[in-house]
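*Asks:* Only the shape, not the letters, is given here:
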């Protein structure tokens, strides 16, 4: 079985996958059984991959994956969970910044208590959402409300809801953390109608995908309600490219970072993520029980 990787494979990967190559030429692609790559790279490789049976991405998100080019019957597996700790830590960095006024020089700023408050995690069933829930519960004794299709670690949540219930329950949360992937269902789910239902002094943080929040609507909300605070690590794409130049920066009740939550630039984090992808491919080959199989119908 021939496995081709667009990333240099650590020794652990070579031990697990002795048939994997991280150096190959164009002639190898039509013979590959499994491709390991970043979603945007699939546009180049899929048209040539005549024998491919499965694709493993190095990224957690797959909204950039060209599913329309995917041959029928080919499975796609994401690397969901590989960056969970980094992104969850980053979510709480944004929460702390908004709650405690870190970086503010205004003595009239009113700090926001965190211990014991209601934390709502959108996409709480995934790896990032579960880690956000764990930190909130264990670190701050928060009451944790999960909103997800399913839950990997249900014991971390005091309440569990389906996303179809969000409109009725969003007003219960003091802090809302959006970890949602971008799919047909979640695109623009946090629009003005939804956002206007948040409670007084709510903090909203997005570490999922920018387009799950409507930019114009969150801007309008923050202008109208100075009590609400919003932070994001993910921004909106303009002409297919994530654009960090948002007018939200002009608002005092906003903070943001330029999609650095995954800590991709950290060699240790990146290496560990590649190893997680290799482990998933190993499980696929040896038992057929790989995790994070993508529901392609969510994207087409």
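*Replies:* Sure thing, it's come through. Just so it is clear, the model here is predicted, and its values are computed rather than measured. Residues are numbered from 1 along each chain as shown.
*Asks:* hey, let's count contacts and neighbours off CA atoms from now on
*Replies:* Will do.
*Asks:* Show me the strands in the stretch 201-300 of the chain, by range?
*Replies:* Listed in chain order, the strands of the stretch 201-300 of the chain (DSSP state E, counting those that start in this stretch) span residues 203-206, 229-232, 236-238, 241-243, 254-256.
*Asks:* Mean neighbour count and distance to residue 161 added to those, as TSV?
*Replies:* Formatted as TSV, these follow (neighbours: other CA atoms under 10 Å; distance: least, CA to CA, whole Å):
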stretch	mean neighbour count	distance to residue 161
strand 203-206	25	18
strand 229-232	24	23
strand 236-238	14	27
strand 241-243	12	31
strand 254-256	21	28
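*Asks:* would you turn the ones you listed into CSV with distance to residue 69?
*Replies:* CSV is the format used below for those (distance: least, CA to CA, whole Å):
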stretch, distance to residue 69
strand 203-206, 30
strand 229-232, 31
strand 236-238, 22
strand 241-243, 20
strand 254-256, 34
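*Asks:* Grab the nearest non-local neighbour of residue 186.
*Replies:* Spatial nearest neighbour of residue 186, excluding adjacent residues (CA to CA, 6 or more residues apart in numbering): residue 212 at 5.6 Å.
*Asks:* Likewise for residue 49?
*Replies:* The shortest distance from residue 49 to any non-neighbouring residue, by CA to CA, 6+ apart, is to residue 30 (4.3 Å).
*Asks:* Am I right that that neighbour sits in a helix?
*Replies:* Yes. When classified by DSSP: H, G, I helix; E, B strand; the rest coil, residue 30 is found to be part of a helix.
*Asks:* Please tell me I have it right and the residue nearest to residue 186 contacts residue 184.
*Replies:* No. Between residue 212 and residue 184 there is no contact under CA atoms under 8 Å: 9.9 Å.
*Asks:* neighbour-wise, which of the two wins?
*Replies:* Neighbour tally, residue 212 and residue 184, criterion other CA atoms under 10 Å: the higher count belongs to residue 212, 25 against 14.
*Asks:* Which residues are in contact with the more buried one?
*Replies:* 180-182, 186-190 (CA atoms under 8 Å, 6 or more residues apart in numbering).
*Asks:* and here's the other structure:
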């Protein structure tokens, strides 16, 4: 009888592999970054952890044995969700493993813009001793967190250490620790005019695509900074560029873009009031460990017991 099989498309330390073996000792466990390691196993893998481009042909074929897909990212917008749903394949995401690194990145961008760190790095490269007009403080300002999940909660927690007022937006509008005032997603326009910093941590769905357009930027303070670590397509990038060029908002810290890599001819590269990072806000030395120990292992225990994986179970209708 053929062994049941799990394919993990990332390199793992041996101690993580051993933890997986403890739960499924009789399974065939295929692990590795290199496509040559796992490509031939896709057609009969019952579980795949880490979706890769080009898997559709094998994993969605009629003879595929795939029952459960564990993603390696929080966002699932790049997946063929309709096809996965039609084949009744359970999908779980890596939501929650990014809370520490992304909240740190958010504050790095906020502090960098507020205290002009990017300007002084450029000055240093030119051996230029110049004040550069620094004046702003972040303490006791108001932050609006658009999308209060695990990342948003951790961001709110840090914001309280700066004495900030925290306004939050989430689909349900349900109250959250560290958030002073919570609003539902249809109340974003009420929140924006009150914020000194607007931080987008939303997933990309049909409802959030191009949510931030010129109308939203017009509602913001001219002194406000816009931070996006969610998905680039949540923003109409041309509208953001015009808002930055025309002083509608003060500046932006951007980790995600409508098209990635960001085109070399984008005006964003040359803007003094913009900090760009290349979609790395969630990168951390602990990433794989958290995906395995916080998400995959508890879900795997449920799965082999005959239950659906419950941690980060993706709702196909919501898109996250």
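*Replies:* Yep, that arrived. Just so we're clear, the structure is a prediction, and the values are computed from it rather than from any experiment.
*Asks:* Residue 90 of structure 1: what secondary structure?
*Replies:* helix.
*Asks:* what residue of structure 2 matches up with it?
*Replies:* Alignment note (TM-score structural alignment): residue 90 of structure 1 maps to residue 105 of structure 2.
*Asks:* how much space between the closest residue to that match other than its chain neighbours and residue 182 of structure 2?
*Replies:* Spatial nearest neighbour of residue 105 of structure 2, excluding adjacent residues (CA to CA, 6+ apart): residue 281 at 5.5 Å. Using CA to CA, to the nearest Å, residue 281 of structure 2 is found at 25 Å from residue 182 of structure 2.
*Asks:* Next up, the contacts around residue 58 of structure 1.
*Replies:* Counting by CA under 8 Å, 6+ apart, residue 58 of structure 1 makes contact with 36-38, 78-79, 273-274, 277.
*Asks:* What segments of structure 1 are helices?
*Replies:* 11-16, 42-45, 84-100, 127-140, 166-169, 192-195, 215-224, 267-286 (DSSP state H).
*Asks:* Mean neighbour count for the ones you listed - can I get that in a markdown table?
*Replies:* Shown next, in a markdown table, are the helices of structure 1 (neighbours: other CA atoms under 10 Å):
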| stretch | mean neighbour count |
| --- | --- |
| helix 11-16 | 15 |
| helix 42-45 | 16 |
| helix 84-100 | 21 |
| helix 127-140 | 22 |
| helix 166-169 | 14 |
| helix 192-195 | 17 |
| helix 215-224 | 17 |
| helix 267-286 | 18 |
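*Asks:* and of the ones you listed, who's closest to residue 292 of structure 1?
*Replies:* helix 267-286 (8.7 Å; CA to CA).
*Asks:* Name the residues that touch the closest one?
*Replies:* With CA under 8 Å, 6+ apart, helix 267-286 of structure 1 has contacts from 7, 9-10, 12-13, 16-17, 36, 56-58, 79, 82-83, 263-264, 289-291.
*Asks:* Go ahead and build a ChimeraX selection from the buried members of the residues you listed.
*Replies:* To isolate the buried members of the contacts of helix 267-286 of structure 1 in ChimeraX, using 16 or more other CA atoms under 10 Å:
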select :9,13,17,36,56,57,58,79,82,83,263,264,290,291
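*Asks:* Check the gap between the residue nearest in space to the middle of structure 2 and residue 301 of structure 2 for me.
*Replies:* By CA atoms, centre = their mean, the mean C-alpha position of structure 2 lies nearest to residue 230, the distance being 5.0 Å. Counting by CA to CA, the gap from residue 230 of structure 2 to residue 301 of structure 2 is 30 Å.
*Asks:* Apart from its neighbours in sequence, what residue is nearest residue 24 of structure 1?
*Replies:* Distance criterion CA to CA, 6+ apart; nearest residue to residue 24 of structure 1, sequence neighbours excluded, is residue 4 at 7.4 Å.
*Asks:* Counterpart of that neighbour over in structure 2?
*Replies:* Aligned by TM-score structural alignment, residue 4 of structure 1 pairs with residue 7 of structure 2.
*Asks:* Residue 140 of structure 1 now?
*Replies:* For residue 140 of structure 1, the aligned residue in structure 2 is residue 162 (criterion: TM-score structural alignment).
*Asks:* residues near the aligned partner of residue 316 of structure 2 in structure 1, how many?
*Replies:* Mapped onto structure 1 by TM-score structural alignment, residue 316 of structure 2 lines up with residue 296. Neighbour count of residue 296 of structure 1, defined by other CA under 10 Å: 14.
*Asks:* Same question for residue 80 of structure 1.
*Replies:* By other CA under 10 Å, 24 other residues sit near residue 80 of structure 1.
*Asks:* which residues sit in contact with it?
*Replies:* With contact set as CA under 8 Å, 6+ apart, residue 80 of structure 1 has these partners: 59-61, 126-127, 292.
*Asks:* rerun at 6 Å
*Replies:* Residues in contact with residue 80 of structure 1, defined by CA atoms under 6 Å, 6 or more residues apart in numbering, are residue 60.
*Asks:* Just give me the match in structure 2 for it.
*Replies:* The alignment partner of residue 80 of structure 1 in structure 2, by TM-score structural alignment, is residue 95.
*Asks:* Appreciated, that's everything.
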